[in-house]
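Novice: Turn this into a model:
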Amino acid sequence: MKSRERLMVAFKCGTPDRVPVAPQGFGRIPRDSPLGRELVEKTDIILYAHGGVDPFIGNSFQIETLTAEDTTVTIYHSPAGDFRRVKRRTAATSACVEFPCKTPTDVERLLSVPYIPPTKEQIQRAAQNFIAEKDWLGGNGVVLYGLGDAVCFPAEWLSPMDFCLLWADAPDLMVEMVRVANERLLPFVDALCRFGVDAFRIVGGEYVSEQLGPAAYEELVVKPDRDLVALMHSHGALAYFHNHGPIMRYLPMILRIGVDALDPLEAPPWGDCDIAEAKKLLKGRVCLVGNLDDMEVLDKLPTEEVVRRGLELVERAGPDGFVLSGTASGIYGEHAARNFIALAEALR
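Specialist: Sure, this is the predicted structure:
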């Protein structure tokens, strides 16, 4: 099997010719370097494509961006008034230090802005980014279109603290914000599918599992994401779900969403995933992806130890519906890249 076919069989909970070994992206490895090319040729790489379109706000705002030294200020002008976002950069990272919405009143104001959806041309360009990445990979690997689910709307417009406070103080408003977000997201995804996108990586669940708990997860993730996944499946598209953090108590809920695959399933001490127990809870209906920590295992331990752990993990997970992968950090280095290759060779 070529790596794309191998991954797709696993994603559908089948048994491929061997368990796929999937780096997620190139990490810190230049994709056109000899090592980058080796990853494509010798592993079962998963890449992400992004379209640069925000379906939650579409073209509803006149956006002004001001940059000075280490700070970028984005001002969203609207008939309901201005909203302001501030991002700050250091040599190592960047972060949002001021979010556009700070109170329930701000959320109500945001929802009152007349919605202008993305144009057909914008969505088509987003789909073309995905198709171009697929063409670049050829028969190797799988490309997933990175998509924030409906809860990303409040999670990205409110600070983590205010996100939690909105759920505590005004849960009906949070539910309404997510409902509106999903109402805008579904036509966007429908159009992407019609333009040729056939595989999605859904992100956002961890905002709720890490901060709000199971009751909120049911309301803000399971309910809207069931409709999202059903739409993807109606087009024959793959629905791959991403959710960092302790995950075991959420697996029955994720099963009800109907997704095809789930990552990154962090093992202790970084998460709580027991891969064999997870497989039982998901009843052979969701492919498991991940479980080897990018930074603490793949990028640090000797190759012999990484291979030993990988083979043991495959033994526990079984040959079907499992992809041996990292934990989706996006920042693994050369040592981890070579360990991915060694794992793939050990499983041949």
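Novice: CA only for contacts and neighbour counts going forward, please
Specialist: Fine.
Novice: Counting neighbours, which bits of whatever helix or strand Glu38 lives in end up buried?
Specialist: Using DSSP states H and E, Glu38 sits within helix 34-42. Buried residues in helix 34-42, counted by 16 or more other Cα atoms under 10 Å: 35-36, 39-42.
Novice: okay if I get those as TSV plus distance to Leu231?
Specialist: Compiled in TSV, the buried residues of helix 34-42 are given as follows (distance: Cα to Cα, whole Å):
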residue	distance to Leu231
Leu35	38
Gly36	34
Leu39	33
Val40	31
Glu41	33
Lys42	34
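Novice: this one next, for a side-by-side:
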Amino acid sequence: MPHERATPDNREIRVNSKTRLTHALTGKSVDRTPVNFYEVGGFAVDPDAPDPFNIYNDPSWRPLLELAENETDLIRMVAPDARPAADNCRDALFSEKTEERDGARYTYRKVRVGGRTLTETQRRDAGVNTVWQVEHLLKGPDDARAFLELPDEVFAYEPDAASIMQAEEALGDRGLVMVDTGDPLCAAAALFSMEDYIAMAYTESALFHRLLEKFARHLYPFVEKTAAAAPGRLWRVYGPEYASEPYLPPALFRDYVHEYTTPIIKLIHKHGGMARLHSHGRLRNILPIIAEMGADALDPVEPPPQGDITLREVRNLYGADMTLFGNIEVSAIETLESDAFEGLVKNTLREVAETSGKGFVLMPTAAPYGRRITANTLRNYETLVRLAKLTP
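Specialist: Below you'll find the predicted structure:
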């Protein structure tokens, strides 16, 4: 989204979104506050696809999708394609089937290992853009021990960075492509229900470390090969929130995130890239650890009560080292009336203006996931764009 900016001699120059975002990430001055809608515009979607599970083909979505494409600083999230390595033996041990019934799509998976059959079930409803985990693959320590018997070749994949280059070519100067990856904690924790994961993390730490190590052995080379093939890119690393409060204490955040996610950040830096760490919820007591890890940026910096620290405080404490993204709850976009929402956004922008920092990108903490976008929701997204354009 080009924007005109006056020079000292009153000439107007045009600043595009790619430059604006790059400046925000590298501590350079910007012509105005960048604004991004996160997943809306973050993922390439087709509102014309007739798939009944495509929520974006509802006509109410089109104005919001067009607003994101035409008026925001886009950040496309792209995961590199993964090709099974020559010795990958996953198909011999994993099986999967999908069926549709009662307006939902069910996926069933089985893994036969260690004398056990591990099963999981996922459900996707036609009117909701999310996947419900009906049954988790691992139900406790014995299942985890069996899972660890899987040969490492099951997880052997080779990255193909072509999708990153293609996304950049399609995007042009309308924004940046961001390489998307989970960390070892995300891969391990998602195998369990939340209660079983927390119990494992507290009471079976040695076993849980073995799971993290198993995923790390293959994730690190995958990240490095991708970063080498596509150097200098922005990355998003998700998963750390699994170890944030109130789920786990900061000491275990250090054990499970600092130890296993810092190497990902270092690999990204090794090839000239920047790492944006993603962690919802409470940040106050883990921010010092995140800073130690060397993250270049952080999202979504949720305000209280969803978070436990204000944007002003984060900027004052760590804003010099990290570009901050977010601070606008998606629930506020969907529920607040226009005047109240405008006041909320102005307060966020005021906190940015009254503090100093490397950079800030105005952004929701997530995106709507229902089939219909209300008129009020659309107005509030329009307010984000309008107020961002008014900032110096």
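Novice: that older thread, for Val73 of the first structure, state which of the buried residues of helix 34-42 of the first structure is nearest.
Specialist: Distance to Val73 of the first structure across the buried residues of helix 34-42 of the first structure (Cα to Cα) is lowest for Gly36, with 35.2 Å.
Novice: Just confirm the closest one contacts Arg28, I think it does.
Specialist: No. Counting by Cα atoms under 8 Å, Gly36 of the first structure stays clear of Arg28, with 9.7 Å between them.
Novice: so what's the residue positioned nearest the centre of the first structure up against?
Specialist: Of all residues in the first structure, the one closest to the mean position by Cα atoms, centre = their mean is Val203, 3.6 Å from it. Counting by Cα atoms under 8 Å, 6 or more residues apart in numbering, Val203 of the first structure makes contact with 146-149, 241-243.
Novice: So Ala243 of the second structure versus Pro84 of the second structure, what's the distance?
Specialist: Taking Cα to Cα, to the nearest Å as the measure, Ala243 of the second structure and Pro84 of the second structure are separated by 30 Å.
Novice: out of those two, which sits in the more crowded spot?
Specialist: Ala243 (25 against 15; other Cα atoms under 10 Å).
Novice: what do we get in the first structure for the more buried one?
Specialist: Mapped onto the first structure by TM-score structural alignment, Ala243 of the second structure lines up with Val208.
Novice: and that match, what is it in contact with?
Specialist: 216-217, 220-221.
Novice: farthest-separated two in the residues you listed?
Specialist: Ala216 and Val221 (7.6 Å).
Novice: all helices of the first structure, in order?
Specialist: Using DSSP state H, the helices of the first structure run over residues 3-11, 34-42, 104-112, 120-137, 152-157, 160-169, 171-194, 205-211, 214-217, 223-234, 251-257, 275-281, 303-317, 334-346.
Novice: Deepest-packed of the ones you listed, please.
Specialist: helix 3-11 (a mean of 23; mean count of other Cα atoms under 10 Å).
Novice: In the first structure, what residue corresponds to Thr26 of the second structure?
Specialist: With TM-score structural alignment as the criterion, Thr26 of the second structure matches Lys12.
Novice: what sits against that match?
Specialist: 260-261, 285-287, 321.
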